[in-house]
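Asks: need coordinates for the following:
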Amino acid sequence: MTKLKYASLFIALAPTFSALAEEGGEQIVVTANRVETPVSKVGLSVSIITADDIARFQTPGITELLRSVPGLTATRSGGLGTLSSVFVRGASSDHTVALIDGVKINDPSSTAGGFDFGRLMTGNIERVEVVRGPQSVLWGSQAIGGVVNIITRQAKGGKPSAALQGEVGARDTVNLIANAALQTGPLSISGGASWLRSDGISAFSEARGGKEKDGTKEYGANLNLGVAFTDALELDLRGWLSHSRTELDGYASTFPYGFTDAPNYNRTREAIGYAGLNWNGLDGRWRNRIGYAVTKVLRDDYDPTATPVRQGDSMGRNERIEAQSGFDIARGWSIIAGAEREWSRFTQSNDFGFGASTNKGRATLTSFYGQLTATPLAGLTVNAGARHDDHNNFGGHTTFAANAAYTPNAGDTVIRASYGEGFKVPSLYQLRSQYGNLALQPESAKSWDVAVVQKGLDGRAHIGITWFRRKTHNLINFVNCIAPNNPSALCDYPGGFSAFSFDGYYENIGKTVSEGIEAELKLRPVDGLALAMNYSHVKPQDKATGLDLLRRPRDKAYASLDYNWSFGMSTGASISLVGDSADIDDNGKRVQNDGHATVDIRASYPIGHHAELYARIENLFDTRYETVFNYGQPGRAATAGIRLKL
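Replies: Predicted structure coming up:
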């Protein structure tokens, strides 16, 4: 790790490319304040991945795309389509709120209620906004690490548009994408569909004996419909669905029961729906929205060698009614307030041949929030807000947040500071499964960060550095009653269990501290050349033991260089360096996932005004590494494709 750490520190002084605003313009972010806000007026740490970035990087999956974001690391249990977790500033993966077009998509049937980013592809995505740090005042439960908002392609003014994309690559991978959009009169409609298949790699690391390939097939579709009844009243309808079948490796169902090339596979169906009305009054000064959102996830697990073959199934469903109102009090002063009511439920059945078991449960959460935005003096924007949530199990919880951004020179220099609180309600599994504990309290966090951003060279240079610290309390951990240090299998069970737990239970026992720095440098020294960098040093530790949290490396650097040639070709290269991380092996012993470096190269060439050929090589030097113990990652892979725009 020593060489890698020094290399990361060196690259922190060199430039790469990420989302750079157009020269002379300024990026707008929605996720930070739930309203459109110029980045220079946001006191939070925000990263934006634009449609141009998505096209240039050419990555098929969201997980690979998010590697370019400072302070964010990801793990994946095998190849494309397998379970992928995102860690923001060292927070747990279930401490990240995932949104599609502003609708929460976290899975209420998963063990901790988090979202699996592994099945989410980039084909129908126009933009990704990442807000780092606790954001529970505006986004509620789970927003301890941050928020990832995935925004699909939208209809824009002008003539109809359509796009087709197809690519083929290593491991018999095929990826097909189609999009279309139309805006005419009061009607705006946009939608897309994608289909992907790949033979994949062995999820069980080849370095540990894995040989059998674990493939994936999935398709997805989305549709957005808007109807403007008047200039002030609009209907907003959105839908998104995804179906996947992914092969997995795991523990054998027969002796010797070790981790192996298992024939297991998983089927997952996900659907999101949203219906809302938007109304504006007082010449646009008063903005109102009322909406209903539903998220449903169905998962089935199979083992063809076992009896029964279908080992388990689960269903998670969230329904949410929300109302939000924003009012411009005076120039530079505004307020936003909202109320939400959420109903969640899950059902989970398992049958490993020893008799079937079923877990089920439901919960309700009622929330009220408000935030004031003020400009007390020129160049200074301040936001302050509070939220109160009431859960039918643990009762009430209140969070606060405040942030400020100051620029003395119209955005060339920006000084940011923020204080934020976050919380996460116990998942339905943690409350209502056979290991559940109805006495659980919400996990909570308090965090602050400060940042300085400087632009120069007429907007061609951008440098920034952020320092942050977060404390998290009441972490929910599993207490193992048959661990080696407790051979009698006796536990002091607390009251409030939904069912008797024969080998363990969930309890609030954890406290963690995460602190570090994030540095970014973006340059456009000449027209056509874009360079930038980001480097993160994050130290996430368990306060009780002083040990680093699992699967969260301290050091990460991402670098990229892109150049547009005078004859139309675009070329680029990226390097990702990730430091060592701790993990546990099959026996519960702490082990180390070694740091790694991967290099990707890419090129594209336009053919006329409506077509573009492109190609890439991922993991150019065929680096072999693991981000999760036992699970391998893809080696070198070449891909070629074509994009058509109509």
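
Asks: make it CA atoms for all contacts and neighbour counts henceforth
Replies: Will do.

Asks: can you get me a residue count around R89?
Replies: By other CA atoms under 10 Å, 30 other residues sit near R89.

Asks: ok, now which ones touch it?
Replies: Neighbour list for R89: 71-72, 132-133, 145, 514-515, 538, 540 [criterion: CA atoms under 8 Å, 6 or more residues apart in numbering].

Asks: from N383, how far out is it?
Replies: Separation of R89 from N383 (CA to CA, to the nearest Å) stands at 22 Å.

Asks: one step back: make JSON lines out of the contacts of R89 and add secondary structure and neighbour count.
Replies: Output for the contacts of R89, formatted as JSON lines (DSSP: H, G, I helix; E, B strand; the rest coil; neighbours: other CA atoms under 10 Å):
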{"residue": "G71", "secondary structure": "coil", "neighbour count": "27"}
{"residue": "L72", "secondary structure": "strand", "neighbour count": "23"}
{"residue": "R132", "secondary structure": "strand", "neighbour count": "26"}
{"residue": "G133", "secondary structure": "coil", "neighbour count": "32"}
{"residue": "G145", "secondary structure": "coil", "neighbour count": "31"}
{"residue": "S514", "secondary structure": "strand", "neighbour count": "21"}
{"residue": "E515", "secondary structure": "strand", "neighbour count": "20"}
{"residue": "V538", "secondary structure": "strand", "neighbour count": "24"}
{"residue": "P540", "secondary structure": "strand", "neighbour count": "26"}
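
Asks: any chance of these in JSON lines, plus distance to W333?
Replies: Shown next, in JSON lines, are the contacts of R89 (distance: CA to CA, whole Å):
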{"residue": "G71", "distance to W333": "32"}
{"residue": "L72", "distance to W333": "33"}
{"residue": "R132", "distance to W333": "25"}
{"residue": "G133", "distance to W333": "24"}
{"residue": "G145", "distance to W333": "28"}
{"residue": "S514", "distance to W333": "34"}
{"residue": "E515", "distance to W333": "33"}
{"residue": "V538", "distance to W333": "36"}
{"residue": "P540", "distance to W333": "37"}
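
Asks: could you single out the nearest of the residues you listed to P108?
Replies: Distance to P108, by CA to CA, is smallest for G145 among those, at 18.1 Å.

Asks: next SSE downstream of the helix or strand where F327 lies?
Replies: Assigned by DSSP states H and E, F327 falls within strand 310-330. For strand 310-330, the following helix or strand on the C-terminal side (DSSP H and E) is strand 333-350.

Asks: next, the angle from that following strand to strand 310-330.
Replies: Counting by axes from the mean of the first three to the mean of the last three CA atoms, to 10 degrees, strand 333-350 lies at 170 degrees to strand 310-330.

Asks: following up with a second sequence; could you model it the same way so I can compare the two?
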Amino acid sequence: MRLYLTKAALLAAASLAAQPAFAQESDDLIVVTGAPAPIAIENLPAAAVVIDVDDARVRGDISLDQALADVPGLQVPRSGPIGQQTSIFSGGFESNHTLVLFDGVRIDDPSTPESVFDAGQDTLGDARSIEIVQGPLSALYGSGALGGVVNILPRRGGEGALNPRLEIAGGSFDTLTANAGADGTLDRFRYALNAEGYTSEGYDIVPERIATHDGEKDGADITTLTGVFDYALTDSLAVDLLLRQREARVDYDPGIFGNIAENPGSEIQSDTALWRLGASWALSDALSLRLSGGALETDRVSSDFGVAGDEYHGDRDFADFSATWSITPEWTLLLGAQNEDENIEAVSFGSPVTGEQEHWGAYIATQGVLGPLDVTAAIRQDDFDGFGEEFTWRAGAAYPIGEAARLYASYGTSYRAPSLFERFVPFYGNAALDPERAETWEIGGDARFALFGQTEGLELGALYRASEIEDLIGFAGFAYGNVDRAEIAYAEARIALRPTDWLTARASYANTDAVNAATGVALARRPEESWSATLAAERGAFSGQISWRQIGSRLDTTYDDFGFWAGTAEVESYDILRASAAWAVNDEVKLYIAADNVLDETYEPVNGFAGAPASLLVGIRVTP
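Replies: Model (predicted):
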């Protein structure tokens, strides 16, 4: 189920990695741990989305990129089957301008060349929901949040001593996925444990049109273990622990000359380990403190017939402090500070890469009521080794129109710090790089009307967002440099109809005009137009959904029919039709079936890499 986040979710749950952002749904509110009192959805000065992961799994979504694919404004092209490189483009921004978090902790790999997060290897079994907020959020999160934030919220201990669950699904490409977990509450102790495995033979990454295609399958094996624990030492003091480990082995097909070609002996081993220990202290009903710290370790090694090639090893140690003060029933103040210490050790194209940097950040954020307006604001100061300080801010307001409509507007600045790779790689690194910086303003509104005898039989929504980006990092000759500027105009329209209490029809349209400000040339992999439509039904024990998505023509790096680089050109649009159905046998057992690319369209989400052919997934979920 998708809901608009409340103002609390934007400001408090998305405020700092120090806070374990953990939301609970009600009919029209999202309640966030450590946030002020629940706030009505219409008070949020932005459009955001919450994805219920259990619902997404029934629709056949296994990986993070699949769950994000239908979110308006997001483009999530994957270069092959599940497990392959996947980028997130939010509202026309670059693929390294969306910050991805797990329970408020940033999980981007510090060793990647351009700090791009790979959304293709994170499966969803340990997640309860996913929050997506688009727009500039560096004033809350710091580096990387130019286009928005994706926050994966884990499962937590529920009522009762033991709540076990088991889910098994299998289907096309010899795919098998299994997820087992348990959660519960034992007096003052809460726990949630989850283990998930995914294996698939996949399909051939190389498209049939390319001469080197021979049908050799490119599969993946992914294992994820997660534990979330908290213990109330007293009525006002609690400690918590988060543990997560993911191991992925993925086949891929690199050509000898950088071309697209079959390579049956090549694979990438990608492992991440995350831990965080925290403590929360409620000094009074109005004031609470939180302190946490932990580390993220990442390892990626490519190999060819067992011989190791490029290696990337990254570490990020972090510590966070925050304070939440309810000044009055209408106003809340959040203050916080962060410290991060990152380092990488890599071997890229035979050259060693080493680098380290320390980062400090502090922020102040507030939310409250000012006359008829619901207001949010935040300012943040960051200081990095090597290139100094960065100041960002964001302010927004929502204006209710009666009980069923609202208008909102916001303005903010954001930035991305240059990656350690960009600064320290031999030959073409540049330690003097400046951060990429953006300014963004947004205006939007939504409304709900009674229709068809339903209280909310019609919903309408629209927004317009404009951004200017300076100091984009690219190649200036043979080295990285701040060489480009970009301008982005993004518009979105949404409609939902409920002719009955069991049937909902939704449609959305997004228009993106993202260009290089110096040349006027469109930015790659950002279609000017994209459409989506969904028809969902739920009646008694049965539910079903049919969804259609069209990705418009876009500029991309292209490869000819022999698999060699052919320059940059506009590539064709494509349509994807999906369908799913579920039957709740009883309160404990649910069966589901999901079909992807129902019409078996041949397409390339990334030019030179085959999109998934028609496939089927059948599963069962047991929650005794």
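
Asks: returning to what we had before: out of the contacts of R89 of structure 1, give me the two with the largest separation.
Replies: Spanning the widest gap among the contacts of R89 of structure 1 are R132 and P540, at 14.9 Å by CA to CA.

Asks: list the contacts of the counterpart of D94 of structure 1 in structure 2.
Replies: Under the alignment (TM-score structural alignment), D94 of structure 1 maps onto N96 of structure 2. By CA under 8 Å, 6+ apart, the residues touching N96 of structure 2 are 87-89, 114-117, 144.

Asks: okay, now P372 of structure 2: neighbour count?
Replies: Number of residues near P372 of structure 2 (other CA under 10 Å) recorded here: 11.

Asks: how far away is H213 of structure 2 from G608 of structure 2?
Replies: 11 Å.

Asks: with Y252 of structure 2 instead?
Replies: Taken as CA to CA, the span from Y252 of structure 2 to G608 of structure 2 is 13 Å.

Asks: re earlier: closest one of the contacts of R89 of structure 1 to K446 of structure 1?
Replies: G133 (9.2 Å).

Asks: gap between the closest one and A445 of structure 1?
Replies: 10 Å.

Asks: cool, A91 of structure 1 as well?
Replies: Separation of A91 of structure 1 from A445 of structure 1 (CA to CA): 10 Å.

Asks: now list whatever residues contact both of those two.
Replies: Common contacts of A91 of structure 1 and A445, defined by CA under 8 Å, 6+ apart, comprise I144.

Asks: wait, a helix at F400 of structure 1?
Replies: No - F400 of structure 1 is assigned strand when assessed by DSSP: H, G, I helix; E, B strand; the rest coil, not a helix.

Asks: tell me the counterpart of it in structure 2.
Replies: Checking TM-score structural alignment: F400 of structure 1 goes with W393.

Asks: show me which of H213 and G608 of structure 2 is the more surrounded one.
Replies: Neighbours per residue, other CA under 10 Å: of H213 of structure 2 and G608, the larger number sits with G608, 28 against 18.

Asks: what's that one aligned with over in structure 1?
Replies: In structure 1, G608 of structure 2 lands on N630 (TM-score structural alignment).

Asks: on that earlier part again, mean per-residue distance, the strand holding F327 of structure 1 to structure 2?
Replies: Compared with structure 2 after the fit, strand 310-330 of structure 1 shows a mean deviation of 0.8 Å (mean CA distance after the TM-score superposition for structure 1).

Asks: identify each buried residue in stretch 333-351 of structure 2, please.
Replies: By neighbour count with 16 or more other CA atoms under 10 Å, stretch 333-351 of structure 2 contains the buried residues 333-348.

Asks: of the contacts of R89 of structure 1, which is the nearest to L237 of structure 1?
Replies: Among the contacts of R89 of structure 1, and counting by CA to CA, the member closest to L237 of structure 1 is R132, at 28.5 Å.

Asks: chain neighbours aside, what residue packs nearest to the closest one?
Replies: Take R132 of structure 1 and drop its neighbours on the chain: the residue closest to it by CA to CA, 6 or more residues apart in numbering is G146, 4.4 Å away.

Asks: need the counterpart of the one you found in structure 2.
Replies: With TM-score structural alignment as the criterion, G146 of structure 1 lines up with G148 in structure 2.

Asks: so the match of D94 of structure 1 versus L153 of structure 2, what's the distance?
Replies: 21 Å.

Asks: ok, the counterpart of P499 of structure 2 in structure 1 - contacts?
Replies: Using TM-score structural alignment as the criterion, P499 of structure 2 maps onto P525 of structure 1. Contacts for P525 of structure 1 (CA under 8 Å, 6+ apart) come out as 460-461.

Asks: list the helices and strands the longest helix anywhere in structure 1 packs on?
Replies: Assignment by DSSP state H gives helix 2-11 as the longest helix of structure 1. Contacts defined by 3 or more CA pairs under 8 Å, 6 or more residues apart in numbering; DSSP states H and E place helix 2-11 of structure 1 against strand 529-542, strand 555-564, strand 570-578.

Asks: of all those strands, which one is nearest R267 of structure 1?
Replies: R267 of structure 1 lies closest, by CA to CA, to one member of the helices and strands packed on helix 2-11 of structure 1: strand 570-578, at 31.0 Å.

Asks: which bit of structure 2 covers the helix or strand following the closest one?
Replies: Later in the chain than strand 570-578 of structure 1, the nearest helix or strand by DSSP H and E is strand 581-584. Per the alignment by TM-score structural alignment, strand 581-584 of structure 1 matches residues 554-557 in structure 2.

Asks: for the matching stretch, give me the average deviation versus structure 1.
Replies: Average distance, stretch 554-557 of structure 2 versus aligned residues of structure 1 after superposition (mean CA distance after the TM-score superposition for structure 1): 1.2 Å.

Asks: so what touches that stretch?
Replies: Under CA under 8 Å, 6+ apart, the answer for stretch 554-557 of structure 2 is 522-528, 565-573, 606-607.
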